[in-house]
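[1] The sequence and its predicted three-dimensional model are supplied below.
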Amino acid sequence: MDIVFIGLSITSSWGNGHATTYRGLLRELARQGHRVTFLERDVPWYAMHRDLPEPPYGTTELYASLDDLRARFAGLARRADAVIVGSYVPDGQQVGDWVRQTAGGVTGFYDIDTPVTLAKLAEGDHAYLAPRQIPAYDLYLSFTGGPTLARLRDDYGARHAHAFYCAFDPEAYFPEPTATRWDLGYLGTYSDDRQPRVESLLIAPARRWTEGRFAVAGPMYPSTVEWPSNVMRTDHVPPAEHRAFYNAQRFTLNVTRDDMIRAGWSPSVRLFEAAACGTAIVSDVWDGIDSLFEPGSEIVLVRDTDEVLDVLMHMPDAEREAMGRRARERVMAEHTAAHRARELPSLIASAAASVTDLPATA
């Protein structure tokens, strides 16, 4: 197939998790013989932090504006078997309308932020997707599974809504011998709604267990956050160093945004990456996580500071290591980028087989 993605960023992983997801998916699609093109808006904040300026798989093109996109890539959109617009694309609503008007094949929306998207729609925020566009897209690939898929179909009229979880690259994420530096680490960009759980599940344990070693990596944390002296802080760990970061932890923390907790069934790509490294995971609790990992066997679910400290201070190393191995086996069997790359063409073909003629901006 000839597949075109218009996404947030593939060239820069700074402050977003989309890049690693797109990189793995496009690489595996290219390996399977598909022709893939990624179109990315050239914006200064990613231009300053490009850690993969020229991806070595498929074709990546930067465009300067909506008019530039329309002028340079209309022919590409018309020829492609599928054109897929991602969430959080600048001027995404206008980009989506252009795709619907121009594309000659299947049109799709890849929502790596489904719960956030639906919350924005409920608030009247249509910056990158309008409600009228959901039934107009031939295919809706959702970061979130479970009941959210029924909501997309029943409340918004999505015609082909499918769970299309993020995935990891097994060539980049795997166990390797590394000196243990931290008892608990966390990798994630700051967000107001996640921060209370970062406070209760990492910062508070660090304050109470002064002999413990902790790490938080990610940008945008305000200066008002009071970090205990036993918490190592760094603004950015590039993807090439994620594996080393995870392997240097006894446990890694998974913290979920409020909208995704409410929706459930919304695994972060960081969750799969950490599991692939065989690092034992401590996670907050949300509906559907037990469909991805078996609690107590493949993951530890915690609700407060006391439960975190109990795990960190009392779980035997042999049990921790076995948990990490089981989690790795689970994601290797179900959540690699190659799994998603095998799924996508069949989803496109299914949507193409049942496409009906609709107005371009229905």
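    Nice, thanks for sending it over. Numbers count the residues shown, from 1 in each chain.
[2] switch to C-alpha atoms for all contacts and neighbour counts from now on
    OK.
[3] Against Arg243, how distant is the nearest residue to Ser12 once chain neighbours are set aside?
    Using Cα to Cα, 6 or more residues apart in numbering and skipping the chain neighbours, the partner closest in space to Ser12 is Arg50 (4.3 Å). Taking Cα to Cα, to the nearest Å as the measure, Arg50 falls 19 Å from Arg243.
[4] ok, and here's another one to check against it:
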Amino acid sequence: MKFAFFGSSLVSAYWNGAATYYRGLIRQLHARGHEVTFYEPDAYGRQAHRDIADPPWANVVVYEPTTQAVDMALDAAATADVIVKTSGVGVFDRTLEEGVLSLKRPHNTVIFWDVDAPATLDGLDADADHPFRALVPRFDLVLTYGGGAPVVDAYRRFGARSCQPIYNALDPDTHHPVARAPRFDADLGFLGNRLPDREARVDAFFVAAARARPQARFLLGGSGWDDKPLPANVRSLGHVYSHEHNAFNVSPAAVLNVSRESMARYGFSPATRVFEAAGAGACLITDAWEGIERFLEPGREVLVAHDGDEVARHLDAVMAGRARAIGEAARRRVLAGHTYAHRARELEALLDGRAGDAAPRRAGNWA
């Protein structure tokens, strides 16, 4: 089958946390015989901060952020069997949503793929006149990269014909154990961009833990933190390129996941870095959110904290020797059930209209 994706960026993770999600899934779709074209705007400095060159497993079309260029991209995508508009492209989002819906034909499938469903749904709840409300029922399928039953039920309330999570996962070819890197040496590392609905939770879990353990070394990676006052034992790195994520995950004694506020509230929303850390065999400490046990077993495969003090106590245990066993158990779990190969089969099954696993298919042989 031919897929056309309109998303933020496939080739750059700069201010674009969904990049590795797109890459893992699309790479597996290609491996299963599908042809994917990814349309992304030249915006927000992402092309200047590429993590990868154009990959052999997708056609990447970079278009200028103009109405004319958007129209040309939509025209080029019209022949695809599956046309996807993701959330958060960042420029011309509403134009693209209306545009892909205009391409709906009896023989194709048009999907809205929400990589930040809690934020989208909160916006729809807050505004009875939100223009996206009228578009939701027109998509053949709404997919999300998390949220579980709360997100599915909310989308159905807004008239979605069908809604299904396709969760984040691991690409074991890109996220795996590597040698430790002195640059990332620390007791606890956190990697995430500074965002309005994340910063307070980073303060509560990461910064508070650093203050509680002044003798420990903390490492902060991600964009936007340059002017934030931090404790003396926190070292800020700025943007960390995706090819460095493995080293970032394995070098500290443990790494921390902190969910954005809305994702923690909805639950069932594991961030991409949960699986990246597990795939590298890192010892992961995560903030508490409903549904974590669906992905990793608390206490054995992941350590769960409800506040910064609990993060600090987990760190004490990690530094006393628990890290390796937790990291190895997490890696086994995600390899067994949470890779992008699993997710690609789930997507095929949805598109094929079956409840079970889909058998591997080649382009032109979707029967």
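    Sure thing, it's come through. Nothing here was measured: the structure is a model prediction, and the numbers come from that model.
[5] now the residue nearest to Ser12 of structure 1: how far from Cys166 of structure 1?
    Here Arg50 of structure 1 is placed at a distance of 21 Å from Cys166 of structure 1 (Cα to Cα).
[6] Between the two, which has more neighbouring residues?
    More crowded of Arg50 of structure 1 and Cys166, by other Cα atoms under 10 Å: Cys166, with 27 against 16.
[7] what residue of structure 2 takes the place of that one?
    Superposed on structure 2 with TM-score structural alignment, Cys166 of structure 1 falls opposite Asn168.
[8] you'd agree that match is up against Tyr145?
    Yes: using Cα atoms under 8 Å, Asn168 of structure 2 and Tyr145 qualify as a contacting pair, with a distance of 6.0 Å.
[9] Number of residues surrounding the nearest residue to Ala58 of structure 2 once chain neighbours are set aside?
    With Cα to Cα, 6+ apart as the criterion, Ala58 of structure 2 has its nearest non-adjacent residue at 5.2 Å, and that residue is Val36. For Val36 of structure 2, the neighbour count with other Cα under 10 Å is 22.
[10] in a helix, that's where Val36 of structure 2 is, yeah?
    No: checked against DSSP: H, G, I helix; E, B strand; the rest coil, Val36 of structure 2 lies outside a helix; its state is strand.
[11] In structure 1, what residue corresponds to it?
    Val36 of structure 2 maps onto Val36 in structure 1, with residues paired by TM-score structural alignment.
[12] Let me know the distance separating the aligned partner of Val331 of structure 1 in structure 2 from Val61 of structure 2.
    With TM-score structural alignment as the criterion, Val331 of structure 1 lines up with Val334 in structure 2. Between Val334 of structure 2 and Val61 of structure 2 the distance, using Cα to Cα, works out to 32 Å.
[13] and those two? which has more neighbours close in?
    Summary of the neighbour comparison: Val334 of structure 2 and Val61, criterion other Cα under 10 Å, with Val334 having more neighbours (22 against 17).
[14] Against Leu188 of structure 2, how distant is that one?
    The span separating Val334 of structure 2 from Leu188 of structure 2 equals 22 Å under the rule Cα to Cα.
[15] just Ala329 of structure 2 next, same as before
    When distances are taken as Cα to Cα, Ala329 of structure 2 and Leu188 of structure 2 turn out to be 19 Å apart.
[16] which residues sit in contact with His245 of structure 2?
    Taking Cα atoms under 8 Å, 6 or more residues apart in numbering as the definition of contact, the neighbours of His245 of structure 2 are 175, 276.
[17] In the stretch 201-350 of structure 2, what residue spans correspond to helices?
    The residue ranges that make up the helices of the stretch 201-350 of structure 2, judged by DSSP state H, counting those that start in this stretch, are 208-212, 245-250, 261-266, 272-279, 308-317, 323-337, 340-352.
[18] Going by neighbour count, list what's buried in the longest one.
    Neighbour-count burial for helix 323-337 of structure 2, counted by 16 or more other Cα atoms under 10 Å, picks out 323, 326-331, 333-335.
[19] Could you do the first one as well?
    Residues of helix 208-212 of structure 2 classed as buried under the neighbour-count rule (16+ other Cα under 10 Å) are 208-211.
[20] what do you get for the fifth one?
    For helix 308-317 of structure 2, the buried set under the neighbour-count rule, 16+ other Cα under 10 Å, comprises 308-312, 314-315.
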